[in-house]
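Asks: Okay, sequence plus prediction incoming.
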Amino acid sequence: MSGTSHTSPLVEIMTALRERVMGVHDLVLSTGDGLLVAADAATVHPESIAALSAATLSLGQRLAHEANGGTLRDVTTRCAGRHVLIQAVGDRALLTVLGDEGLDLALLHLHMPATVDQLVRILDHDTPSQAS
């Protein structure tokens, strides 16, 4: 396993996605305000990706709202040699997937809902309940 993590079950879920989808290289899980939660990343600086991804997703959500596009599903950026996909994970986190030109986007979109559900379950379980 590559990368950094403080939360092993989260990294295991991200690693499983990387292993299932051809072309995925790095994954970063962050809070909605851009703080790193966990990463399976060897070729990027996870803290930078976390912060930039939060800003990008926020802009995408605002654009979707202004364009009357409904709920934003994800933000995908295609570069020369790289794909970056950012998707909300529940109400308070986001997952950034970085892949190469050979990234199988159709397969990634097929596996993302189950991956997001697994991440949400762990994040919700780790959240301390607030006293009323």
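Replies: In hand now; what should we look at?
Asks: For the rest of this, base every contact and every neighbour count on C-alpha atoms.
Replies: Noted.
Asks: Hmm, P46 is touching A39, no?
Replies: Yes - when contacts are counted by Cα atoms under 8 Å, P46 is listed as touching A39 (6.5 Å).
Asks: quick one: which of the two has more around it?
Replies: It is A39, of P46 and A39, that has more neighbours when counted by other Cα atoms under 10 Å, with 29 against 25.
Asks: Secondary structure element for that one, which one?
Replies: Element membership for A39, per DSSP states H and E: strand 36-40.
Asks: what's the residue nearest the centre of the chain in contact with, if anything?
Replies: When Cα atoms, centre = their mean is applied to the chain, the residue found nearest the centroid is L95 (1.0 Å). When contacts are counted by Cα atoms under 8 Å, 6 or more residues apart in numbering, L95 is found next to L27, V28, L29, S30, I86, Q87, A88, V89.
Asks: try it against this one:
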Amino acid sequence: MNGLVPGATALPRRVRQPDSLPPPERLPPSLAGNRSLPYAAINTELAELRLQIPGVTGCVLGGVDGLLITHTMPNGAHPDDLAALAASTFGLGRQIGLSLGQGAFQQSTVRNSAGYLSVYAVNGQALLAVVGEDAVNVARLHLHAPGVAERLADLLVGF
């Protein structure tokens, strides 16, 4: 039994055209574990963002591949998991941008009952993930974090 009403014919299935979306970009080499990165300067940028915005509990710099580069998360946090979640957020945002023709991923924020996770594009290799309490001023975060992401991108040039 084919599940059709007697006498009915099946409609042909629509096949998605393979060229409807551009092919995904190849991921650049991972920055995770690169000992020549300017970690002191990177961590200073992350720490300053945390100090500038009350309610920010920590920051993670991760690769678009989901691997942790460095972080300023408090003890007990899981920065490796946050780097992977940031990459997942980036992947979803990138696909949305491609599907809607809205361009490259820039930023995404998830609000939960007790806080926020905001992910910002740093460059083609790295993402800045910022964790905040529920009381964090998200508008202020969105004003300051892109500048931090730009400075981080400058620090990562050549890697």
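Replies: Yep, that arrived. Because the structure is a prediction, the values reported are computed rather than measured.
Asks: re earlier: what touches both of P46 and A39 of structure 1?
Replies: Contacts common to P46 of structure 1 and A39, judged by Cα under 8 Å, 6+ apart, are V28.
Asks: Without its sequence neighbours, what residue ends up closest to the residue nearest to the centre of structure 1?
Replies: L29 (4.6 Å; Cα to Cα, 6 or more residues apart in numbering).
Asks: so the equivalent of the one you found over in structure 2 is in which element?
Replies: When structure 2 is aligned by TM-score structural alignment, L29 of structure 1 is paired with L61. Per DSSP H and E: L61 of structure 2 is located in strand 56-63.
Asks: Give me the neighbour count for I122 of structure 1.
Replies: Residues near I122 of structure 1, counting by other Cα under 10 Å, number 13.
Asks: How about it, nearest residue that isn't a chain neighbour?
Replies: L10 (7.3 Å).
Asks: what about the lengthiest helix in structure 2, how far off from structure 1?
Replies: Identified as the longest helix of structure 2 according to DSSP state H is helix 79-100. Compared with structure 1 after fitting, helix 79-100 of structure 2 has a mean deviation of 1.1 Å; criterion: mean Cα distance after the TM-score superposition for structure 1.
Asks: what does that helix contact?
Replies: Helix 79-100 of structure 2 is contacted from outside by 21-22, 60-68, 71, 73, 102-105, 108, 119, 121, 127-129, using Cα under 8 Å, 6+ apart.
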